[in-house]
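*Asks:* next come a sequence and a model predicted from it.
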Amino acid sequence: MTDSMKTIAIVDDDDAVRESLAAALEGPGREIALYPHGLAFLQSLDDGAPDLAFLDLKMPQLSGLDVLRRLKPQGFPVIMISAHGDISAAVQAVKLGAFDFIEKPFTPAMLDAAVAGALYKAGENGSGVALEALTEREREVARALNEGLTNKEIARELEVSPRTIEIHRSRVFSKLGVRNVAGLVKLLSDRSAKI
C-alpha cells in the first residue's frame, strides 16, 4: 500500500458477508464502504468512485453483472464474488470488465491477493509469455475456456477425457501466467489476442 487512503466498496445483499469481508479487509490506509445492494452502490458513485469494489454476483433487483454493465466506463477495478459462481458467469464478468472473480468462502490470502492484484496490477505482470508458446491442443482448450465451456464440455468436444483437459488447462495457465479462467479471459481480452 502507498501512504494514500484507499477506499474499498463491498456490495453484497448478505449482512454477514459484508461485515466479514469488511473485517478481513480493514487495515491502515483503507476505508471500507458497505452497500446492501447494487442500486445503493451506483447512487454512491455521484460522491466519488472507490479505488476498488467487491461486487456480489447474485443480488435482488440488480445482479452483480447488471451493476458491472453500468460500471464499465468507471475505470476502477471490480472483483466479482459469489457462492454460486460458475465458469460461464466468471467469463461473462471478466468480459464486462471485472478484474477477478473469486468464490465464497474466501481465505484471507485470497482476499489479500485479489486486493494487491487489483490495486497494483500485480496480476497483470504479463510475464512476456507469447501465446505462440501454446501447443495446438492447448490453444483449442484455451479457446474453449475463453468461450465459457466446462472441462467436461471441452472433453466431449475434443473427444478426450476430462482428466486430459485438466492437464492441458493447467499447462495453459502455467504458460500464460494466469491462475484461473477469469485470468485467462482477462489476459486474452487485454491483449485483444486471437488464439
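*Replies:* Received the coordinates, thanks. Numbering: from 1, shown residues only.
*Asks:* please make it C-alpha for all contacts and neighbour counts, starting now.
*Replies:* Fine.
*Asks:* the nearest residue to Ala122 once chain neighbours are set aside: what secondary structure?
*Replies:* Nearest residue to Ala122, sequence neighbours excluded (C-alpha to C-alpha, 6 or more residues apart in numbering): Ala116, at 6.5 Å. Assigned with DSSP: H, G, I helix; E, B strand; the rest coil, Ala116 falls in the helix class.
*Asks:* pretty sure Ala116 contacts Ala109?
*Replies:* No - Ala116 is beyond contact range of Ala109, at 10.4 Å (criterion: C-alpha atoms under 8 Å).
*Asks:* C-terminal to the lengthiest helix in the chain, what's the next element?
*Replies:* Longest helix of the chain, by residue count under DSSP state H: helix 162-176. Downstream of helix 162-176, the next assigned helix or strand under DSSP states H and E is helix 181-190.
*Asks:* what packs against that next one?
*Replies:* helix 87-95, strand 100-103, helix 136-146 (3 or more C-alpha pairs under 8 Å, 6 or more residues apart in numbering; DSSP states H and E).
*Asks:* reformat these as CSV; add mean neighbour count and distance to Val78.
*Replies:* Shown next, in CSV, are the helices and strands packed on helix 181-190 (neighbours: other C-alpha atoms under 10 Å; distance: least, C-alpha to C-alpha, whole Å):
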stretch, mean neighbour count, distance to Val78
helix 87-95, 21, 9
strand 100-103, 22, 7
helix 136-146, 19, 19
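*Asks:* quick one: closest of the ones you listed to Glu26.
*Replies:* Nearest to Glu26 among the helices and strands packed on helix 181-190 is strand 100-103 (18.6 Å), distances taken as C-alpha to C-alpha.
*Asks:* take a look at this one as well, against the first:
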Amino acid sequence: MANLTPTAAVVDDEESVGRAIKRLLRSAGIDAEAFSSGEAFLNRLSTDASYRPDCVILDVLMPGVGGVEVQRQLSGSGMPVIIITAHDDPSVRAQVLAAGAIDYLRKPFDGAALIRAVQAATGFPPVP
C-alpha cells in the first residue's frame, strides 16, 4: 500500500532549526527527518535504498556540502527541493530556482508558508 503521509527531509546545520522545522511539519501531518549536514543526508540516500523523502528542505550555507551542492546532486532524482536561508543572495536565489527548486524562503520564515510549500511540493492535500 502506498504511503499516505508525505515525508520531508530537513537538512540544516543548526540542529535547533532542524528540530523546530521537524516539529512544525509533523504538526501539519507531514513526517519529517532532520539531518545536520548535507553529507549526512546524502549518505542516508546512498546507503538506504528505501529512503526517499517526498520533499527535501535545504539550508544554503552549511559547512562541507552546502544546500546548493546537495540540490545539484539531487538533480534528476525527482525529489522536490525547497531552499531556506538566513543570507538572502539574489544570485543564489536565481541559481537554485533555475535549477528547479520549488520555493526559496528566507529565515526567519512564516511556518504556514513552509507548510504550504511542502504541501505544494509533495502534491499531498492539506491535513484538516
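*Replies:* Sure, I can see it. In this text, all values refer to a predicted model and were calculated from it rather than measured experimentally.
*Asks:* circling back to that earlier point, aligned partner of the residue nearest to Ala122 of the first structure in the second structure?
*Replies:* Using TM-score structural alignment as the criterion, Ala116 of the first structure maps onto Gln119 of the second structure.
*Asks:* spell out, range by range, the strands that occur in the second structure.
*Replies:* Remark: strands assigned in the second structure by DSSP state E are 7-11, 31-35, 55-59, 81-85, 103-106.
*Asks:* want to throw those into JSON lines with distance to Val96 of the second structure?
*Replies:* Below are these laid out as JSON lines (distance: least, C-alpha to C-alpha, whole Å):
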{"stretch": "strand 7-11", "distance to Val96 of the second structure": "15"}
{"stretch": "strand 31-35", "distance to Val96 of the second structure": "20"}
{"stretch": "strand 55-59", "distance to Val96 of the second structure": "11"}
{"stretch": "strand 81-85", "distance to Val96 of the second structure": "8"}
{"stretch": "strand 103-106", "distance to Val96 of the second structure": "8"}
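*Asks:* any idea which of those is most buried?
*Replies:* strand 55-59 (a mean of 28; mean count of other C-alpha atoms under 10 Å).
*Asks:* and the match of Ala116 of the first structure, how far is that from Gln73 of the second structure?
*Replies:* Going from Gln119 of the second structure to Gln73 of the second structure by C-alpha to C-alpha, to the nearest Å gives 23 Å.
*Asks:* which one of the two has more residues nearby?
*Replies:* Neighbour tally, Gln119 of the second structure and Gln73, criterion other C-alpha atoms under 10 Å: the higher count belongs to Gln119, 20 against 11.
*Asks:* isn't that one right up against Pro125?
*Replies:* Yes - the criterion here is C-alpha under 8 Å, and Gln119 of the second structure meets it with Pro125 at 6.5 Å.
*Asks:* relative to Ala101 of the second structure, how far out is Glu15 of the second structure?
*Replies:* Taken as C-alpha to C-alpha, the spacing of Glu15 of the second structure relative to Ala101 of the second structure amounts to 23 Å.
*Asks:* these two - which one has more neighbours?
*Replies:* Using other C-alpha under 10 Å, the more surrounded residue of Glu15 of the second structure and Ala101 is Ala101, with 23 against 15.
*Asks:* for Val81 of the second structure, see how far away the more buried one is.
*Replies:* From Ala101 of the second structure to Val81 of the second structure the distance is 5 Å (C-alpha to C-alpha).
*Asks:* residues in contact with the closest residue to Ile30 of the second structure other than its chain neighbours?
*Replies:* In space, and not counting its chain neighbours, Ile30 of the second structure is closest to Pro6: 5.2 Å by C-alpha to C-alpha, 6+ apart. The neighbours of Pro6 of the second structure, taking C-alpha atoms under 8 Å, 6 or more residues apart in numbering as the test, are Gly29, Ile30, Asp31, Pro53, Asp54, Thr122, Phe124.
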